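S.K.: Okay, structure incoming, though there's no sequence with it:
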């Protein structure tokens, strides 16, 4: 009888654990009225598009000029968890996101949830985009409806077991999906704008902040640099401990890609500069004001 009671108790505990895990890992989309009452601004949506770096990952490799707006996807991102491929986010209704609603885009960018209700992998930087303003997402949605349609199918991610279990991403989100601002305290309007551009739309921390064993950003070493996900290089430290360029030098770098030593941006950073160059100079200055305010990390 005692053994039977122990077995029953164990089964009950296991069942409770399964229920708790199912609840914890469930997708958590935005409220249905998240975009109610918003009027999209297509022109401003283009500015959000460049600030958010959409073309850097979703345009075809080596695309230039107007071809940067053909968001056919395909860029590969190797990581310790598998290889991710940027999807087609063109206006094509079948292979892109042309059939998505504004709510669908908001759920993907701010909650990491697909239109079918599945978790998205955080290689798509929704942990950062989650801090975006819903008006900006609405404006971006309106702009994305205007980009060319492309019928290139999205390439499936190459994820080994157990990382191919999307439901498990709910547990990752439960542990690491932190939408609080990193830099807090008294900020000027310019520094506040810079924080929004760096921490939210620009998602700079996604590359320049080291990650833990489960791939989450180590916010205690914010923007301190670290190894690239493929293990073949390093992202630089861009806190004041290492980035000691003047404000004018950094603004110039974000405009032309040229460093004070007459070098130029390379790799993926060259794509980032193509984006920041399209922003108003006040935004580039705001980014610099924020970077100068970030605590130095050796």
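M.R.: Arrived safely, thanks for sending. The structure displayed is predicted, hence computed values, not measured ones.
S.K.: contacts and neighbour counts: CA atoms only from here.
M.R.: Noted.
S.K.: which other residues reach stretch 54-61?
M.R.: 49, 67-75, 86-89, 268, 271-272, 275 (C-alpha atoms under 8 Å, 6 or more residues apart in numbering).
S.K.: Check it against this one:
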């Protein structure tokens, strides 16, 4: 198993070197290229690509009904190409559309609210530079009363947590990892249990979610009994985030396969290190 792991690690390192050579990692020279990396660490492709990139149409089947992701391409009519910067930021941070409608929290704006303005503007610059997709977004198929969008204003009053802030007692690397997990990469959205109306039970932490879409059970990232994930080293966590292999030689599957493909698998080595340091600290305070 050590030979297999070393071979995979070498392959991963080669991919990292290749990415550095093509300029997709490290300092970015303009808003579009910076936005491309933010798009990756946000995992946007996983939720908004079904038939065509950024065209939406991905279904999330939940106990509340079926959510369908939106078209976020640069199309003026069907996508977000006609949005102003202010409208985009309001949608990302407050979950409100340019028409004043509330977005459902299947769109994780409660995490994106933690992103600085410049990151959001860079992300929009990248999206605006992509090909438009002439594909209308289908309506959600939700049960009553969850299909009453106006009630989301009340929902937000009880299910919006405090904005993320850095912890001066921790290292810069730890704070970067905390920002990724609670902001653009939104680990909390998947690994934190939700209440009966879909709000995150943030006080419980990332102890897993038994009711993820399509009946999937999301495992915990916080393990008080030091079993499973709680027994992993920081290097184990980093290796799993990068290539998807667990310490016992198994591979991560389910929704995590999309995360590996579209999010953590595209992170810089520094961000992998930061995220693994933060996650390790949750189990080893």
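M.R.: Sure, I can see it. Here the structure is a predicted model, which is why all the values come from computation and not from measurement.
S.K.: TM-score of the superposed pair?
M.R.: Once superposed, the chains reach a TM-score of 0.83 (TM-score structural alignment, normalised by the length of structure 2), with 252 aligned residues with a C-alpha RMSD of 2.1 Å.
S.K.: Can you flag the buried ones in the contacts of stretch 54-61 of structure 1?
M.R.: When those are checked for burial by 16 or more other C-alpha atoms under 10 Å, the buried set is 49, 68-75, 86-89, 271-272, 275.
S.K.: So which of these sit within helices?
M.R.: Secondary structure of those is defined by DSSP state H; positions in helices are 49, 271, 272, 275.
S.K.: Next, give me the two most distant ones among those residues.
M.R.: 49 and 271 (13.3 Å; C-alpha to C-alpha).
S.K.: May I have the residues that are in contact with residue 258 of structure 2?
M.R.: Counting by C-alpha under 8 Å, 6+ apart, residue 258 of structure 2 makes contact with residue 46.
S.K.: now residue 120 of structure 2
M.R.: Counting by C-alpha under 8 Å, 6+ apart, residue 120 of structure 2 makes contact with 35, 89, 92.
S.K.: What's residue 278 of structure 1 aligned with over in structure 2?
M.R.: Alignment note (TM-score structural alignment): residue 278 of structure 1 maps to residue 266 of structure 2.
S.K.: okay but its match is in contact with residue 41, surely?
M.R.: Yes - with contact defined as C-alpha atoms under 8 Å, residue 266 of structure 2 and residue 41 form a contacting pair (7.2 Å).
S.K.: Strands along structure 1, start to end?
M.R.: Counting by DSSP state E, structure 1 has these strands, from start to end: 76-79, 82-85, 226-227, 234-235.
S.K.: Pick out whichever of the buried ones among the contacts of stretch 54-61 of structure 1 sits closest to residue 175 of structure 1.
M.R.: Nearest to residue 175 of structure 1 among these, counting by C-alpha to C-alpha, is residue 86 at 24.6 Å.
S.K.: Identify the residue spatially nearest to the residue nearest in space to the middle of structure 2, adjacent ones excluded.
M.R.: To find the centre residue of structure 2, average its C-alpha atoms and take the closest one (C-alpha atoms, centre = their mean): that gives residue 185, at 3.4 Å. Counting by C-alpha to C-alpha, 6 or more residues apart in numbering, residue 185 of structure 2 lies nearest to residue 42, which is 4.6 Å off, once chain neighbours are set aside.
S.K.: The one you found - how many residues pack around it?
M.R.: 23 (other C-alpha atoms under 10 Å).
S.K.: ok, now which ones touch the aligned partner of it in structure 1?
M.R.: For residue 42 of structure 2, the aligned position in structure 1 is occupied by residue 52, per TM-score structural alignment. The contact partners of residue 52 of structure 1, by C-alpha under 8 Å, 6+ apart, come to 201, 202, 203.
S.K.: could those residues go into a markdown table alongside distance to residue 7 of structure 1?
M.R.: A markdown table is the format used below for those (distance: C-alpha to C-alpha, whole Å):
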| residue | distance to residue 7 of structure 1 |
| --- | --- |
| 201 | 52 |
| 202 | 53 |
| 203 | 50 |
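S.K.: Understood, closing this out.
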